[in-house]
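A.B. asks: Return atomic coordinates for the entry below.
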Amino acid sequence: MKLSVGIFFGGFFGALGILFFLVAFGTDYWLLATEVERCSEGLNDTTEEKVIFHHEGFFWRCWFDGNVDEHANSIWKFWYTNQSPSKNCTHAYLSPFPFLRNGHNSTAYDSAIIFRGFWSVIMLLGVVIVVAASFFIICAAPFGSHVLYKVGGGCFITAGILFTLVVVMYVIWVQAMANIENYVNMKKTDCLDFSIYVRYGWSFILAPVGIFFVMFSGMLFLLVGRTIYLHSD
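C.D. replies: Here you go, the predicted model:
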């Protein structure tokens, strides 16, 4: 009875973790940014306010214009896809830096491409391993094989470690390679009253949740495999 409960919860948490991964890596809300410009223009020195929203993930980067009222409730604009008709999107690998910025030298650009390539390979490897783990667990169920349960559990834990590495690399990419301060200084040469607000989005938050569920599932299946092995002697 206890073994069946362990197998059930192991499969449940594993499926839940995979679902969180698919949603997290398949959506484009890992990083949210809002640019606000208040520039003086014209003979009367009137102030024009402009707001640009950005949201990006592993595959797509999108941006669209807004206004001050939208900026006050920008988080809701990011959570729902019924955004402005002016919304533009491009493949993230075509612009490997956070936000849509200019002025990067070719060396920095190539480094960012390589960095994104590394975490993309690690992410795909994690997906392959977590799918293989599911296959091993499905095969282990009818035969009660402690070896397959242990292999499946080990694969779940390995996939969790790889996904953790992807999240850590993403944080390093944003914090170390974004160079937001230089971007703000560059923008202020054209508009003195310029500010940018950056936050991690809900896609980013889902990834650690999926990691927890997958790691916990892996430990449960390792425990199930060990229990079957001890009772088979």
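A.B. asks: rest of the way, CA atoms for contacts and neighbours
C.D. replies: Noted.
A.B. asks: From Ala112, how far off is the nearest residue to Ile228 once chain neighbours are set aside?
C.D. replies: Once flanking residues are discounted, Ile228 sits nearest to His146: 5.6 Å by C-alpha to C-alpha, 6 or more residues apart in numbering. His146 sits 44 Å away from Ala112, going by C-alpha to C-alpha, to the nearest Å.
A.B. asks: circling back: and the residue nearest to Ile228, how far from Asp65?
C.D. replies: From His146 across to Asp65, the span is 57 Å (C-alpha to C-alpha).
A.B. asks: which outside residues touch stretch 138-149?
C.D. replies: 136-137, 221-222, 224-229 (C-alpha atoms under 8 Å, 6 or more residues apart in numbering).
A.B. asks: Go through that stretch and flag the buried ones.
C.D. replies: By neighbour count on 16 or more other C-alpha atoms under 10 Å, the buried set for stretch 138-149 is 140, 145-149.
A.B. asks: Quick check, Gly160 in contact with Pro208.
C.D. replies: No: taking C-alpha atoms under 8 Å as the definition, Gly160 is not a contact partner of Pro208, at 9.2 Å.
A.B. asks: Pick out whichever of those two has more residues nearby.
C.D. replies: More neighbours surround Gly160 than the other of Gly160 and Pro208, with 28 against 19 (other C-alpha atoms under 10 Å).
A.B. asks: Secondary structure element holding the more buried one?
C.D. replies: helix 146-172 (DSSP states H and E).
A.B. asks: who touches the nearest residue to Lys187 once chain neighbours are set aside in this structure?
C.D. replies: Computed as C-alpha to C-alpha, 6+ apart, the closest residue to Lys187 that is not its neighbour in sequence is Phe194, at 6.8 Å. Taking C-alpha under 8 Å, 6+ apart, we find Phe194 in contact with 35-38, 184, 187-188.
A.B. asks: where do the strands sit along this structure?
C.D. replies: All strands of the chain, identified by DSSP state E, fall at 31-41, 46-56, 60-66, 88-91, 193-200.
A.B. asks: Including distance to Trp79, could those go into JSON lines?
C.D. replies: JSON lines is the format used below for the strands of the chain (distance: least, C-alpha to C-alpha, whole Å):
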{"stretch": "strand 31-41", "distance to Trp79": "10"}
{"stretch": "strand 46-56", "distance to Trp79": "10"}
{"stretch": "strand 60-66", "distance to Trp79": "13"}
{"stretch": "strand 88-91", "distance to Trp79": "16"}
{"stretch": "strand 193-200", "distance to Trp79": "12"}
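A.B. asks: For Val130, find the nearest of those strands.
C.D. replies: Taking C-alpha to C-alpha, strand 60-66 is the member of the strands of the chain nearest to Val130, at 23.5 Å.
A.B. asks: residues contacting Met219?
C.D. replies: Counting by C-alpha under 8 Å, 6+ apart, Met219 has contacts 153-154, 157.
A.B. asks: Would you do the same for the sequence below? I want to compare the two.
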Amino acid sequence: MDETFYAGAYWGARQESSEMCAERLEKFLTGLPEAAPGLTRWFQLGKSRKDALKRPLTPNRSDLEKLVRRGRDRVFEDLGFRIRGWNGADEDRDVVDFDILCGGYTDAVGNLCVFGLPKRGPEAERIVAAPVLAATLRATAIAWEPDWGVAISEEHRDSLKARRPKGTPYVGWVTYLARHRGTVPPLPAPVRIEPVEDKGTLIVLTPERFTASNPDHVALAERVRELLDRAGVLKPLQVQP
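C.D. replies: Predicted structure coming up:
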């Protein structure tokens, strides 16, 4: 696989306590195993791999709240909390990790949940696939209620940077848009639209692997972006009412 992918979800200032963030984190860790077998176990970061494997991340509310509190910014309270984890993979190429910033209520830094995904090999083939990426963003959206999210190749993202209005969502292989942004319009085949409970909508451009080197894929992404922009759902980061 030549292109490297990541998935991320983003939301604006939202002041939340350590208890609230722990509740969301518990829901997040509980929901991810439904996305893929490679997302069933998580560990805190440690000084070494051996040390990290002794520190499992389990969906236990009281333990998670302690973890969240340890991630509080020591200087600026309005920056919220930082939580990081990884899947304990034996090989570097199979590593999946996540980095979460939550509970922040300053416009200086946004809240987010970003996944680093495997770059090559069998695990990458399993996880970097439309159903798994969609399920991963779904679990993330249900837990963290972001404004928008995307699973996209770094190459495709880089090609869009210069033309993307500042602060607006990327439209990638899989895109999530919160319900408060508005109604997602009908989109051309083979695009699939899926509701995420009452929180928002997932848009999957193609069931096959999306690549920035495929002009048909790029043209489809641009057509979908134009339709979404025309519908008014790609405005800069929206704060939930």
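A.B. asks: Superposed, how do the two chains score by TM?
C.D. replies: Once superposed, the chains reach a TM-score of 0.24 (TM-score structural alignment, normalised by the length of structure 1), with 87 aligned residues with a C-alpha RMSD of 5.2 Å.
A.B. asks: circling back to that earlier point, top of the contacts of Met219 of structure 1 by number of neighbours, please.
C.D. replies: Neighbour counts for these, by other C-alpha under 10 Å, peak at Gly153, which reaches 31 neighbours.
A.B. asks: what's the closest non-adjacent residue to that one?
C.D. replies: Leaving aside its sequence neighbours, Gly153 of structure 1 sits nearest to Gly218 (C-alpha to C-alpha, 6+ apart; 3.8 Å).
A.B. asks: Neighbours of that neighbour, how many?
C.D. replies: Gly218 of structure 1 has 29 neighbours, counted by other C-alpha under 10 Å.
A.B. asks: quick one: it and Cys39 of structure 1, what's the gap?
C.D. replies: Relative to Cys39 of structure 1, Gly218 of structure 1 is positioned 55 Å away (C-alpha to C-alpha).
A.B. asks: Tell me which residue lies nearest the centroid of structure 1.
C.D. replies: Central residue of structure 1 (C-alpha atoms, centre = their mean): Phe204, 4.1 Å from the mean position.
A.B. asks: from what I can see it touches Ala24, true?
C.D. replies: Yes: look at Phe204 of structure 1 against Ala24 with C-alpha under 8 Å: they come within range, at 6.5 Å.
A.B. asks: so which strand or helix has Ile203 of structure 2?
C.D. replies: Using DSSP H and E, Ile203 of structure 2 maps to strand 200-204.
A.B. asks: Could I get the buried residue list for that strand?
C.D. replies: Buried residues in strand 200-204 of structure 2, defined by neighbour count with 16+ other C-alpha under 10 Å: 200-204.
A.B. asks: That strand - contacts with which helices or strands?
C.D. replies: helix 130-144, strand 174-178, strand 192-196 (3 or more C-alpha pairs under 8 Å, 6 or more residues apart in numbering; DSSP states H and E).
A.B. asks: okay, the angle between that strand and strand 174-178?
C.D. replies: Using axes from the mean of the first three to the mean of the last three C-alpha atoms, to 10 degrees, the inter-axis angle of strand 200-204 of structure 2 relative to strand 174-178 is 160 degrees.
A.B. asks: Beyond strand 200-204 of structure 2, next helix or strand please.
C.D. replies: Counting by DSSP H and E, the next helix or strand C-terminal to strand 200-204 of structure 2 is helix 215-230.
A.B. asks: So for that next one, what gets flagged as buried?
C.D. replies: Using 16+ other C-alpha under 10 Å as the test for burial, helix 215-230 of structure 2 gives 217-218, 220-221, 224-225, 227-228.
A.B. asks: and Leu22 of structure 1, how many neighbours?
C.D. replies: 16.
A.B. asks: contacting residues for it?
C.D. replies: Applying C-alpha under 8 Å, 6+ apart, no residues qualify as near Leu22 of structure 1.
A.B. asks: That one and Ile172 of structure 1, how far apart?
C.D. replies: Distance of Leu22 of structure 1 to Ile172 of structure 1, given as C-alpha to C-alpha: 22 Å.
A.B. asks: ok, now Ser74 of structure 1?
C.D. replies: 25 Å.
A.B. asks: out of those two, which sits in the more crowded spot?
C.D. replies: Regarding Ser74 of structure 1 and Ile172, a neighbour count based on other C-alpha under 10 Å identifies Ser74 as having more, with 18 against 12.
A.B. asks: quick one: secondary structure of the closest residue to Ala9 of structure 2 other than its chain neighbours?
C.D. replies: Take Ala9 of structure 2 and drop its neighbours on the chain: the residue closest to it by C-alpha to C-alpha, 6+ apart is Gly149, 3.9 Å away. Using DSSP: H, G, I helix; E, B strand; the rest coil as the criterion, the local structure at Gly149 of structure 2 reads strand.
A.B. asks: re earlier: now the helices and strands packed on strand 200-204 of structure 2 in a markdown table, with distance to Ala52 of structure 2 and mean neighbour count?
C.D. replies: Shown next, in a markdown table, are these (distance: least, C-alpha to C-alpha, whole Å; neighbours: other C-alpha atoms under 10 Å):
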| stretch | distance to Ala52 of structure 2 | mean neighbour count |
| --- | --- | --- |
| helix 130-144 | 23 | 22 |
| strand 174-178 | 31 | 27 |
| strand 192-196 | 33 | 16 |
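A.B. asks: Could I get these in TSV, plus columns for distance to Lys66 of structure 2?
C.D. replies: What follows is those, written out as TSV (distance: least, C-alpha to C-alpha, whole Å):
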stretch	distance to Lys66 of structure 2
helix 130-144	18
strand 174-178	29
strand 192-196	30
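A.B. asks: Just tell me which of those ends up closest to Ala124 of structure 2.
C.D. replies: Proximity to Ala124 of structure 2, assessed across those by C-alpha to C-alpha, is greatest for helix 130-144 (10.8 Å).
A.B. asks: From the chain's centroid, how far away is the top helix by length along structure 1?
C.D. replies: Scanning structure 1 for the helix with the most residues, using DSSP state H, yields helix 106-143. Relative to its chain's centre, helix 106-143 of structure 1 lies at 13 Å (C-alpha atoms, centre = their mean, to the nearest Å).
A.B. asks: Can you list the buried residues in it?
C.D. replies: 112-113, 115-116, 119, 122-123, 126-127, 129-134, 136-137, 140.
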